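Chemist: below is the structure, and that's it, no one-letter string:
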């Protein structure tokens, strides 16, 4: 498996493509946005992702909430989105230039048709949010841009995934689609993460790259993201912040720079211990152990010249310099050419 996404070539047994989703965690502060981008780069992210929307184009004014009110105490989608919809092409264009300077991919999820248009010159591919998996007008517009689509599958069923893939193929057969397993719940309880669905998606869509968009609370050792990678997720997306655990927005379920570094180290270790052997071979590091820890056929006691060798006067002992125990039946019944001392390694030259 090998493919290019953004500026990175992704291969099996190598680091995944990591999207640090800043979203609106910069809270309309341009300098803070740059600060978080820099932290993401330092942590090892391949891309940072924002969200491009206007409240009046994404939600009715009476749209109810779907998040944890203990963390985000706003009951109206419209009010929450209105609070953080201040950036447009001008600001994102400047942030794109800053990303180019740091050599990290710039992304932003479009939530309306205008955003699709102005992001076309800024993003290497489009990310479609789980909630817009059935938003065919938006997806059609994206398909017309001839760029890869990374599609989150949260809150969908198999039929809906099949249908949207058929729709994309109908609109533009050349579009490459990467599917992300996702659970549309903020935060996602660990028991609901269902990471085995990554394996299921890989089995069902054999010609598609599969990834994971995570909304669980960051665990101490970043095991959840690591397990997602082990299950076959080669694109990893998770919210990212400079203020981990802060209430409001997506801070409370976001990872930070230290989390990302820890995750990258986990993957390095996994790939190191997985190795690349296709069949069992003797490793260089095993050669000394192979000789010294394996056994040879040894004299159990003093053996006199002319004495016949039997299981009563032989024993299998380390090291493995002599005749291998696998050849015991070639030794049994032979006689000693000379006296053989107890604890001596048997050699064929001493036998007749």
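Modeler: Received, thanks. Keep in mind it's a predicted model, so treat the numbers as computed, not measured.
Chemist: rest of the way, CA atoms for contacts and neighbours
Modeler: Noted.
Chemist: which residues in the stretch 201-350 of the chain form strands?
Modeler: Using DSSP state E, counting those that start in this stretch, the strands of the stretch 201-350 of the chain run over 209-214, 235-239, 296-299, 314-317.
Chemist: can you put those strands in a markdown table and add mean neighbour count and distance to residue 199?
Modeler: Below are these laid out as a markdown table (neighbours: other C-alpha atoms under 10 Å; distance: least, C-alpha to C-alpha, whole Å):
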| stretch | mean neighbour count | distance to residue 199 |
| --- | --- | --- |
| strand 209-214 | 27 | 9 |
| strand 235-239 | 25 | 14 |
| strand 296-299 | 25 | 47 |
| strand 314-317 | 20 | 47 |
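Chemist: let's bring in a second model and compare:
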């Protein structure tokens, strides 16, 4: 079955209780994991960039307090949901290591060899997003983590645009990567489209095993207005629709379903072409 990963991103508003609400909600609506980000803007952006752009400096409010990590991990364990986190500075790997079920590498950090290597050496499962990347760049990241003892890797196709139009999703690149990368890699889709059709296509055409998506609780998160976040009721409907789609496959035998048997009686008789079958017409009338 597909794993659904709820990306909290900066919608936690640096509120621990809100983090707990995200975790409990994600578990309740059927997600397999919940993902946070651990960054400090001073170690995320160059000094020159921070001096030039106020909007980057304002992201200070988006930081997650490092002290929350143990409690977030406990809440995830209590709710039987995986705790996944993206480290954006090297020391974050050490902070997260004792607590996370998996490390996630963001698209923007896919070329940072030191970060890739440090996460891989923990021997924790890894997830790598590939937005903006060329195939050669993806190969570099994969080789780096495999060379550093990673044995459980999921590569997520992604388009780094918020939100992403369906025509920019380029889902067929999933198959390109599958044919070009080692066979022991799992593949997924990191969604910014907020489009059920796109996600169904990724799952049912390209056989992804993981779907990551941004979620907000109530439309009050710091990223919600950007237009790439789902609300919980949407996620719940999405997960149900995916499960229903798999149920619809059936067993492949071309035989009447149990629910069809009463209708079989009303098929046209092969002799006179009238409904229902002649053999049951009298008995049907007696039932009235």
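Modeler: Done, it's in. Values in this document were obtained by computation on a predicted structure and should not be read as measured data.
Chemist: coming back round to it: which one, of the strands of the stretch 201-350 of the first structure, ends up nearest to residue 94 of the first structure?
Modeler: Residue 94 of the first structure lies closest to strand 235-239 among those, at 21.1 Å (C-alpha to C-alpha).
Chemist: the closest one vs the second structure, average offset?
Modeler: Taken over the aligned residues, the distance from strand 235-239 of the first structure to the second structure averages 0.7 Å (mean C-alpha distance after the TM-score superposition for the first structure).
Chemist: would you check the span in the second structure matched by that strand?
Modeler: Under TM-score structural alignment, the match for strand 235-239 of the first structure in the second structure covers residues 210-214.
Chemist: pull out the buried positions in stretch 187-204 of the second structure.
Modeler: For stretch 187-204 of the second structure, the neighbour count (16 or more other C-alpha atoms under 10 Å) marks 187-196, 198-200, 202-203 as buried.
Chemist: helices of the second structure, start to end?
Modeler: Assigned by DSSP state H, the helices in the second structure fall at 16-28, 47-52, 54-57, 69-78, 90-96, 113-121, 135-147, 173-180, 196-204, 232-247, 261-264, 278-287.
Chemist: now for the corresponding residue of the first structure for residue 37 of the second structure: which residues touch it?
Modeler: In the first structure, the residue matched to residue 37 of the second structure (TM-score structural alignment) is residue 51. Contact criterion C-alpha atoms under 8 Å, 6 or more residues apart in numbering gives 23, 24, 108, 109, 110, 111 as the residues in contact with residue 51 of the first structure.
Chemist: filter the residues you listed down to the ones in strands?
Modeler: Counting by DSSP state E, those place 23, 108, 109, 110 in strands.
Chemist: the third one: what's it in contact with?
Modeler: Read it as residue 109 of the first structure. Going by C-alpha under 8 Å, 6+ apart, residue 109 of the first structure touches 49, 50, 51, 52, 126, 127, 128, 129.
Chemist: ok, those in the second structure, which still hold?
Modeler: With the contact criterion set to both residues aligned by TM-score structural alignment, their matches' C-alpha atoms under 8 Å, those that also touch in the second structure are 49, 50, 51, 52, 126, 127, 128, 129.
Chemist: the fifth one matches what in the second structure?
Modeler: Structural alignment (TM-score structural alignment) places residue 126 of the first structure against residue 103 in the second structure.
Chemist: my guess is residue 41 of the first structure contacts residue 101. True?
Modeler: No - in this structure, residue 41 of the first structure is not within contact of residue 101 by C-alpha atoms under 8 Å, at 11.0 Å.
Chemist: please tell me how far the match of residue 126 of the first structure sits from residue 164 of the second structure.
Modeler: In this view, residue 103 of the second structure and residue 164 of the second structure are 24 Å apart by C-alpha to C-alpha, to the nearest Å.
Chemist: between these two, tell me which one has more neighbours.
Modeler: Counted by other C-alpha atoms under 10 Å, residue 103 of the second structure and residue 164 do not tie: residue 103 has more neighbours, with 26 against 18.
Chemist: go ahead and confirm the more buried one touches residue 88.
Modeler: No - taking C-alpha under 8 Å as the definition, residue 103 of the second structure is not a contact partner of residue 88, at 10.8 Å.
Chemist: which residues are in contact with both of these two?
Modeler: Counting by C-alpha under 8 Å, 6+ apart, no residue touches both residue 103 of the second structure and residue 88.
Chemist: so what's the match of residue 126 of the first structure up against?
Modeler: Residue 103 of the second structure makes contacts with 84, 85, 86, 87, 119, 124, 125, 126, 127, as judged by C-alpha under 8 Å, 6+ apart.
Chemist: format those residues as a markdown table; extra columns: distance to residue 59 of the second structure.
Modeler: Shown next, in a markdown table, are the contacts of residue 103 of the second structure (distance: C-alpha to C-alpha, whole Å):
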| residue | distance to residue 59 of the second structure |
| --- | --- |
| 84 | 21 |
| 85 | 18 |
| 86 | 16 |
| 87 | 16 |
| 119 | 25 |
| 124 | 29 |
| 125 | 28 |
| 126 | 26 |
| 127 | 24 |
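Chemist: residues in contact with the residue positioned nearest the centre of the second structure?
Modeler: Geometric centre of the second structure, nearest residue: residue 212, 1.7 Å, by C-alpha atoms, centre = their mean. Contacts for residue 212 of the second structure (C-alpha under 8 Å, 6+ apart) come out as 4, 5, 6, 7, 188, 189, 190, 191.
Chemist: for the counterpart of the fifth one in the first structure, give its distance to residue 229 of the first structure.
Modeler: In other words, residue 188 of the second structure. Aligning on TM-score structural alignment places residue 188 of the second structure opposite residue 211 in the first structure. Going from residue 211 of the first structure to residue 229 of the first structure by C-alpha to C-alpha gives 8 Å.
Chemist: between these two, what contacts are shared?
Modeler: Counting by C-alpha under 8 Å, 6+ apart, the common neighbours of residue 211 of the first structure and residue 229 are residue 236.
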